[in-house]
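Q: I need the structure of the sequence given here:
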Amino acid sequence: MIRKLVTLSLPVAALVGGAFAGDMLRGPADTSADPAAPDHAAADHAAVDPVADDHAEPKPPVAADDHGGDASAAFGEEGFFTFPSQFFVPLVRQGDMRDMMILTLTLQTNAASIDALGRKEHALRDALLRALMIHANTGGFDGNYTADRNLVLLRKSLMTATKTVTKLPVSAVLIEDIALQPG
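A: Next up is the predicted model:
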């Protein structure tokens, strides 16, 4: 009887202990109630932007980024359009599908263009998948596909494919996840 009681109470004790530990590790919910508490958000903002003054002049946009995009997204608030599903690219060699590349892609843009990119999602997916298949068929995913020079070529071709579909300000194609699934 004791053995059954211990077996049933152990998971309950672990749950209660985990909840208690999580509550203890979580910071205070409202730091504005304690005036002596340091303002970490303001300190982080000041560390990122040394000119945290409201009268500061806006910074001029950078001419171009490393991924072939323009800096037109530098005006306004930055935004990201993440495709709701992953890209699956079959790796075919000599007529046989051996492996599958799985990628999660996001487009870096300004906040005002996110909805417009969502309306063009199907055309963007088609263009990006076409570029991914060309990359796969030319051996881009063979060998060390995560080497920097290979990823730069992949990002550049994805950016070119994006620019052929839309004139919206897309400054970069971000590869969030990339994995090879052996088949």
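Q: contacts, neighbours, all on C-alpha from now
A: Will do.
Q: So for the longest strand that the chain contains, what gets flagged as buried?
A: If you go by DSSP state E, the chain has its longest strand at strand 96-110. Within strand 96-110, the residues that count as buried by 16 or more other Cα atoms under 10 Å are M100, M101, I102, L103, T104, L105, T106, L107, Q108, T109, N110.
Q: contacting residues around the second one?
A: By that I understand M101. When contacts are counted by Cα atoms under 8 Å, 6 or more residues apart in numbering, M101 touches F87, F88, V89, P90, L91, I178, A179, L180, Q181.
Q: quick one: which of the buried residues of strand 96-110 is nearest V12?
A: The shortest gap between V12 and any of the buried residues of strand 96-110 belongs to T104, at 38.0 Å (Cα to Cα).
Q: Quick check: the closest one vs L124, distance?
A: With distances taken as Cα to Cα, to the nearest Å, T104 is found 14 Å from L124.
Q: hang on, the earlier thing: columns distance to A73 on top of the buried residues of strand 96-110, output as a markdown table?
A: Conversion of the buried residues of strand 96-110 to a markdown table gives the following (distance: Cα to Cα, whole Å):
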| residue | distance to A73 |
| --- | --- |
| M100 | 33 |
| M101 | 30 |
| I102 | 28 |
| L103 | 24 |
| T104 | 21 |
| L105 | 18 |
| T106 | 15 |
| L107 | 11 |
| Q108 | 8 |
| T109 | 5 |
| N110 | 5 |
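Q: Quick one: residues in contact with stretch 136-143.
A: When contacts are taken as Cα under 8 Å, 6+ apart, the neighbours of stretch 136-143 outside the stretch itself are V89, P90, L91, V92, H135, N150, L154.
Q: out of these, which are buried?
A: Looks like the contacts of stretch 136-143 have V89, P90, L91, H135, N150, L154 buried, using 16+ other Cα under 10 Å.
Q: Might one say that the second one is in contact with M100?
A: Yes: under the criterion of Cα atoms under 8 Å, P90 lies in contact with M100, with a separation of 4.6 Å.
Q: Let's see this one next, to set against the first:
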Amino acid sequence: MIKKLLPILLALIGTGAGIGAGIMLKPSPAPEDLAAVECVPPDGEVHHETVDGEEAVDVDAPTQTEFVKMSNQFIIPIMGTERVQAMVVASLSLEVRTGTTEAVYSREPKLRDVFLQVMFDHANIGGFEGSFTKSDRMDILRRSLVDAARAVLGKDVADVLITEIARQDT
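A: As a prediction, the model looks like this:
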């Protein structure tokens, strides 16, 4: 009798675990009601148009930008319980206000330090596990990198671009 009930019981437990995992790992829904839409007209001045039709001008936004590639790749170890289980290699570029390239290169050691810390933190929370290139995971990493860059360079940073990223399991 137990030999006949065991497969049915295991099937029910497996189905329940699968449903539970699916519910827990379901991606968060995209925000449907955006409060503001950003428009960049030909004059380069950034305008924020709200839902009510009111307009606000962001005078601190960079009007002309250029891209500065970080000179070396970033290598981030992914730790297992006792050893490195994978390595992530990433290349970054910064979109900055025109004329600030020299400031980026003069502050590059500090930028590399804060970028590495952000990526180590991202790795420690599991950001590079599984499907690490999913847009929601990459958005979290990009926002953190932009915040770190702005802490070093101020409002001259418009964006941080992840130009290459790869994971190699050991």
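Q: Need the TM-score between these chains.
A: Comparing the two superposed chains by TM-score structural alignment, normalised by the length of the second structure, the resulting TM-score equals 0.65, with 121 aligned residues with a Cα RMSD of 2.0 Å.
Q: tally of neighbours for I114 of the first structure?
A: Here the count is done by other Cα atoms under 10 Å, and I114 of the first structure has 21 residues near it.
Q: Equivalent analysis for the one 4 residues further on, please.
A: Other residues lying near G118 of the first structure total 14 when counted by other Cα under 10 Å.
Q: cool, and V114 of the second structure?
A: Here the neighbour count serves as a burial measure; for V114 of the second structure (other Cα under 10 Å) it reads 19.
Q: Map it onto the first structure.
A: Applying TM-score structural alignment, one finds that V114 of the second structure aligns to A127 in the first structure.
Q: Which residue in the first structure aligns with I76 of the second structure?
A: Alignment note: I76 of the second structure maps to V89 in the first structure; criterion TM-score structural alignment.
Q: that older thread, for the buried residues of strand 96-110 of the first structure, which one is nearest E57 of the first structure?
A: The nearest member of the buried residues of strand 96-110 of the first structure to E57 of the first structure, counting by Cα to Cα, is N110 at 19.8 Å.
Q: Just to confirm, what residue in the second structure is aligned with that closest one?
A: The pairwise alignment with the second structure assigns N110 of the first structure to R97, based on TM-score structural alignment.
Q: out of everything not next to it in sequence, what's closest to F115 of the second structure?
A: Here the nearest residue to F115 of the second structure in space, its sequence neighbours aside, is L145; by Cα to Cα, 6 or more residues apart in numbering that works out to 6.2 Å.
Q: show me where the first structure has strands.
A: 78-82, 87-93, 96-110, 170-182.
Q: which stretch among these comes nearest H40 of the first structure?
A: Go through those one by one with Cα to Cα and the one that ends up closest to H40 of the first structure is strand 78-82, at 22.7 Å.
Q: returning to that earlier point: any chance of the contacts of M101 of the first structure in CSV, plus distance to K163 of the first structure?
A: Compiled in CSV, the contacts of M101 of the first structure are given as follows (distance: Cα to Cα, whole Å):
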residue, distance to K163 of the first structure
F87, 18
F88, 21
V89, 21
P90, 24
L91, 25
I178, 22
A179, 25
L180, 27
Q181, 29
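Q: and after the lengthiest helix in the second structure, which helix or strand comes next?
A: If you go by DSSP state H, the second structure has its longest helix at helix 2-24. Beyond helix 2-24 of the second structure on the C-terminal side, the first helix or strand identified by DSSP states H and E is strand 36-39.
Q: Give me the neighbour count for the corresponding residue of the first structure for the residue nearest to F115 of the second structure.
A: Applying TM-score structural alignment, one finds that L145 of the second structure aligns to L158 in the first structure. As a burial measure, the neighbour count of L158 of the first structure was computed by other Cα under 10 Å and equals 26.
Q: wait, what's in contact with L158 of the first structure?
A: With contacts defined as Cα under 8 Å, 6+ apart, L158 of the first structure is in contact with L128, A131, L132, V173.
Q: Report the separation between the most centrally placed residue in the second structure and S135 of the second structure.
A: Geometric centre of the second structure, nearest residue: L141, 2.1 Å, by Cα atoms, centre = their mean. Using Cα to Cα, we find L141 of the second structure at a distance of 10 Å from S135 of the second structure.
Q: try G16 of the second structure
A: The gap separating G16 of the second structure from S135 of the second structure is 28 Å, by Cα to Cα.
Q: same check, this time on D58 of the second structure
A: Relative to S135 of the second structure, and taking Cα to Cα, D58 of the second structure is found at 27 Å.
Q: Could you do N124 of the second structure as well?
A: When distance is defined by Cα to Cα, N124 of the second structure is 19 Å away from S135 of the second structure.
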